[in-house]
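Novice: What follows is a protein structure lacking sequence information:
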């Protein structure tokens, strides 16, 4: 792959990843605001909009761009442990965003003040866990631990 194409792919990957982290932080702020007493009729529809308009497309984009980045560079998709772990985490988060978080945000938008306290807490925990995992993936990208798959300790 030409250096300009590789760098463009990498910039796109980093930009979408940072955007996902930003969306998680916004969802965390909205969830915390609702727990702190802000009007759930305003907070949860805004959170549902963030989930549908930003988080869903970003999650898909990050997965696709990450796979393309791995396949089109020497890192490979399953050549290095850190890449494989990032793929596994991203795939799990993709499923959680699609099947739990965004439906939960839509449910919260409809329920408003009637949303169960446990669901309100979940809407703070989910973006907290996701954000922590995204920061872990950033660290994996920087430190590239564990070496190559199938070779003990070599990089």
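Specialist: Nice, I can see it. Source: prediction; values computed, not measured.

Novice: make it CA atoms for all contacts and neighbour counts henceforth
Specialist: Will do.

Novice: Give me the contact list for the helix or strand hosting residue 48.
Specialist: Assigned by DSSP states H and E, residue 48 falls within helix 40-50. By Cα atoms under 8 Å, 6 or more residues apart in numbering, the list of residues contacting helix 40-50 from outside reads 23, 27, 30-31, 33-34, 102, 105-106, 108-110, 112-113.

Novice: Distance from the chain centre to it, please.
Specialist: Here helix 40-50 is found 19 Å from its chain centre; the criterion is Cα atoms, centre = their mean, to the nearest Å.

Novice: Put this next to the first one:
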């Protein structure tokens, strides 16, 4: 499997952070527009603005987050199927992407086209959907920060590889932390 250089990993991490934060910001903006619409703001301004936002920013950012996150998982030591938190984030993001593209975007565009003629159910959708989405994005952020649950499965031992006691998470003396915060024998300084 191809791995990135440290500079490549940092560039990919930066892209992932920028797109993820952009998605969260667009989500919060949609939520603010929805709340403003329910509280009496001009529907001929609020709902068309939400339609433009979901079309030109929210939906593209959701695709970008999924693509950058998937590439990140595949080209870095984290992998897509090595750590439970990565897999949970991937599933969450994939479900959210599907909901954004198949349900939310068409409904909010329709709401924007109707503007002041929109019924209460459509107006409430502009509050509920971004509130749920924001919650899921915050959960993904917590998963990225705390990295819970450990590995999905242990990597097979390669011939001549480190002994089992060094694979399972006990730090090697003087080694650098690996992706899970443990130290690897290969990173230990030469004596």
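Specialist: Done, it's in. From a predicted model like this one, the values you see are computed outputs, not experimental measurements.

Novice: Pull out the buried positions in the helix holding residue 48 of the first structure.
Specialist: For helix 40-50 of the first structure, a neighbour-count test (16 or more other Cα atoms under 10 Å) marks 40, 41, 43, 44, 45, 46, 47, 48, 50 as buried.

Novice: so where is it in the second structure?
Specialist: On the second structure, the counterpart of helix 40-50 of the first structure by TM-score structural alignment is residues 43-53.

Novice: what about the helices in the second structure?
Specialist: Using DSSP state H, the helices of the second structure run over residues 6-38, 43-53, 59-75, 84-99, 105-114, 120-146, 164-167.

Novice: contacting residues around residue 152 of the second structure?
Specialist: By Cα under 8 Å, 6+ apart, the contact list for residue 152 of the second structure reads 81, 82, 83, 84.

Novice: what's around the aligned residue in the first structure for the third one, how many residues?
Specialist: When the structures are aligned by TM-score structural alignment, the residue of the first structure matched to residue 83 of the second structure is residue 80. By the criterion of other Cα atoms under 10 Å, residue 80 of the first structure has 22 neighbours.

Novice: mind listing what the closest residue to residue 80 of the first structure other than its chain neighbours touches?
Specialist: Take residue 80 of the first structure and drop its neighbours on the chain: the residue closest to it by Cα to Cα, 6 or more residues apart in numbering is residue 148, 4.2 Å away. By Cα under 8 Å, 6+ apart, the residues touching residue 148 of the first structure are 79, 80, 81, 154, 155.

Novice: my guess is the second one meets residue 141, correct?
Specialist: No: judged on Cα atoms under 8 Å, residue 80 of the first structure makes no contact with residue 141 at a distance of 11.1 Å.

Novice: what's the distance between residue 56 of the first structure and residue 103 of the first structure?
Specialist: Distance of residue 56 of the first structure to residue 103 of the first structure, given as Cα to Cα, to the nearest Å: 11 Å.

Novice: re earlier: gap between the counterpart of the residue nearest to residue 80 of the first structure in the second structure and residue 143 of the second structure?
Specialist: Using TM-score structural alignment, the equivalent of residue 148 of the first structure in the second structure is residue 151. Separation of residue 151 of the second structure from residue 143 of the second structure (Cα to Cα): 14 Å.

Novice: count of residues packed around residue 105 of the second structure?
Specialist: As a burial measure, residue 105 of the second structure scores 20 neighbours (other Cα under 10 Å).

Novice: Map it onto the first structure.
Specialist: So residue 105 of the second structure corresponds to residue 102, using TM-score structural alignment.

Novice: Provide a list of residues in contact with that match.
Specialist: Going by Cα under 8 Å, 6+ apart, residue 102 of the first structure touches 48, 51, 52, 56.

Novice: ok now do residue 129 of the second structure, which residues does it touch?
Specialist: Applying Cα under 8 Å, 6+ apart, the residues contacting residue 129 of the second structure are residue 104.

Novice: Please report how far the counterpart of it in the first structure lies from residue 7 of the first structure.
Specialist: Aligned by TM-score structural alignment, residue 129 of the second structure pairs with residue 126 of the first structure. Per Cα to Cα, residue 126 of the first structure is found 32 Å from residue 7 of the first structure.

Novice: and if you look at residue 19 of the first structure?
Specialist: Applying Cα to Cα to residue 19 of the first structure and residue 7 of the first structure gives a distance of 18 Å.

Novice: When the two are compared, which one has more neighbours?
Specialist: Comparing residue 19 of the first structure with residue 7 by other Cα under 10 Å, the one with more neighbours is residue 19, at 17 against 13.
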